[in-house]
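From the sequence below, what's the structure:
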Amino acid sequence: MELIAENRSFGGRQLRYSHRSEVLACDMIFAVYLPPQAEQGPVPVLYWLSGLTCTDENFVTKAGAQRYAAEHGIAIVAPDTSPRGEGVADDPDGAYDFGLGAGFYVNATEAPFAANYQMYDYVVSELPALVEAELPLDPKRQAISGHSMGGHGALTIALKNPGRFKSVSAFSPICSPLKCPWGEKALGGYLGDDKEAWREYDATELVARAEERLPMLVDQGEADDFLAEQLKPELLEKVGAAADYPMAIRMQPGYDHSYYFIASFIGEHIAFHAANL
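Take a look at the predicted model:
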């Protein structure tokens, strides 16, 4: 880990690091907010996964999360959204919804993407091991959250790793990649044509067979341009009811897909995680 930026924020430290990722076979950058309580010892940690086209910086600069993380004494780790660098495969047409900035938090199996696009293993294994070894974080108190593609990532990673997290939340998540254009393109490109493999990265499929009942909070703006075609929270709500999986899915009138929406409710999400951490 090489520290490349540091800023004081609400008594804590907003940090930016670079490192060589063995899992992704490239150099990566990620952000960490350490609250002031971290000066006294290990603190609980919230992993934040961002959406399409984002880097590690969007959430850090736009969400206003540091104030609430400082109040509750929670660290926030925000990775990038895909592998980066020369030689890393991208969408052949340069589209925003596949390739660079659009790793979808899966382990790719299709060439040429399998060489670098192992974002699931990066978020689940490599990055936590790195930051837990170097920073005052308590690995027994972890939560995960995200937005859009990152909301999909947060939900699926939490559901696939029972016992790992104390809570999960999401803003505007892609609830069923099997049933939306973004998901069909990404999962088809990264995983191939076998839709059985896709099911391992679909929150509705995972909720249906989940054994753990993890506290789950989802916020969705009713004025979101992507709501009907891409996000489909009604599918998550339906399968949650059928599986008797308690979850809070809140439809927020007038809010869209932007960081104005996230900034409006991030304090409630951090308080939700704090109550479970």
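
from here on, contacts and neighbour counts on C-alpha atoms
OK.

Show me which positions of the helix or strand where Ala271 lies end up buried.
Remark: Ala271 resides in helix 259-276, with elements defined by DSSP states H and E. By neighbour count on 16 or more other C-alpha atoms under 10 Å, the buried set for helix 259-276 is 259, 261-262, 265-267, 269-274, 276.

quick one, helices of the stretch 1-150 of the chain?
For the stretch 1-150 of the chain, the helices defined by DSSP state H, counting those that start in this stretch occupy 57-62, 65-72, 119-121, 127-134, 149-160.

Among those helices, show me which one is buried the most.
Comparing the helices of the stretch 1-150 of the chain by mean neighbour count (mean count of other C-alpha atoms under 10 Å), helix 149-160 ranks first with a mean of 27.

how near is the residue nearest the centre of the chain to Leu100?
Taking C-alpha atoms, centre = their mean, the centroid of the chain lies closest to Leu49, which sits 2.3 Å from it. Counting by C-alpha to C-alpha, to the nearest Å, the gap between Leu49 and Leu100 amounts to 15 Å.

here's the other one to compare against:
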Amino acid sequence: MAKLEQLSCAKHFGGTLTKYKFKSGVLGNLDAKFNVFLPSSSAHGKVPVLMYLGGLTCTEDNAAQKGGFMRDAAAEGIAIIFPDTSPRGAGIQGEDDHWDFGTGAGWYVDATHPQWIKHYKMFTHVAQELPEVIEAAGLPVDFSRQSVLGHSMGGHGALVLYLTSLLCGSNTYRSCSAFAPVCAPSVAPWGIKAFNGYLSGGVEEGRDKYDATLLIERVRTPVNILIDYGTADEFKHQLNPDLFIDAARKAGFDETQVQVRGQDGYDHSYYFVATFAPEHVKFHARILKA
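Alright, predicted model coming up:
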């Protein structure tokens, strides 16, 4: 099992925010970095955890520094893990040519295209490898009480990880929330580009494995989902929240299970995320600590 190397640590709201790196076998033996916030209550035993997935161009630092999550996580006694958004330094031709594909834009899929398959496996990295490495290192995090949330590309990732776990019967995550997620990537320009690039089967493969709007149609167990998006979001044409809510309602999920809220006048930025971050932390806390 890969060993963690601590890169930094800062006291924060009575707890600690620590950055680590390790050699990721899933990502082709590249260095993988992440931040983890541990509340002070973790000194007395394992605590529930939120897995936060960042958006395009982000690293493990953006939401940790600007998301506004830790005050409420500290009060609720919940850890937060902030992974990176892609492998770094794979040396693949074209990896750094576009801001919405390649470095900083792993899209939380496991690549099947030969050009990308060795390194770009962010789904498995986040869902399996990272929790295994953290548990092996002895950090006081209880992955049996885990939820997932994310922003934009990361909102897409959070929904896909959550719904896939339900479809597989694993129930890895107890709840899911998202800020401005790409809800139907197989019909969004960003998603089409990602699926055609990373997947040998292109959009058709993406539709089957990584489109939340289509995945929720297949779920037959109860769900706990909260989505916020801004009505002034400059990328709203990429998000398609209406398609997701229509699919959820057709699948029989009412507002107690799938809540989608359009927040008047808010955009796509971390100002928007930080405004509603406390509500999202408390949404998950109610479920994680039930």
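
And the residue nearest to the centre of the first structure, what's its match in the second structure?
Aligned by TM-score structural alignment, Leu49 of the first structure pairs with Leu53 of the second structure.

what's near enough to touch its match?
Leu53 of the second structure makes contact with Phe82, Pro83, Asp84, Thr85, Val148, Leu149, Gly150, His151, Gly154, Gly155, Gly157, Ala158, according to C-alpha atoms under 8 Å, 6 or more residues apart in numbering.

now swap in Ser200 of the second structure and tell me
By C-alpha under 8 Å, 6+ apart, the residues touching Ser200 of the second structure are Ala111, Thr112, His113, Pro114.

what does Gly104 of the second structure give?
Contacts of Gly104 of the second structure (C-alpha under 8 Å, 6+ apart): Leu56, Thr57, Cys58, Thr59, Asp84, Thr85, Ser86, Pro87, Arg88.

And for Phe104 of the first structure, the neighbour number?
33 (other C-alpha atoms under 10 Å).

Which residue of the second structure sits opposite it in the alignment?
Using TM-score structural alignment as the criterion, the counterpart of Phe104 of the first structure in the second structure is Trp107.

Leaving out sequence neighbours, find the closest residue to its match.
Sequence neighbours aside, Met153 is the residue nearest to Trp107 of the second structure in space, at 6.2 Å (criterion: C-alpha to C-alpha, 6 or more residues apart in numbering).

For His273 of the first structure, see how far away the aligned residue in the first structure for that neighbour is.
Using TM-score structural alignment, the partner of Met153 of the second structure in the first structure is Met149. Distance, Met149 of the first structure to His273 of the first structure, by C-alpha to C-alpha: 20 Å.

likewise Asp138 of the first structure?
Here Asp138 of the first structure is placed at a distance of 14 Å from His273 of the first structure (C-alpha to C-alpha).

Could you pull up the residues touching the alignment partner in the first structure of Thr164 of the second structure?
Under the alignment (TM-score structural alignment), Thr164 of the second structure maps onto Lys160 of the first structure. Neighbouring residues of Lys160 of the first structure by C-alpha under 8 Å, 6+ apart: Leu206.

and what of the one 3 residues further on?
Taking C-alpha under 8 Å, 6+ apart as the criterion, Gly163 of the first structure is in contact with Glu212.

Residue in the first structure paired with Ala75 of the second structure?
In the first structure, Ala75 of the second structure lines up with Glu71, judged by TM-score structural alignment.

Please report how far its match lies from Gly188 of the first structure.
Using C-alpha to C-alpha, we find Glu71 of the first structure at a distance of 42 Å from Gly188 of the first structure.

got it, and Ala69 of the first structure?
Relative to Gly188 of the first structure, Ala69 of the first structure is positioned 37 Å away (criterion: C-alpha to C-alpha).
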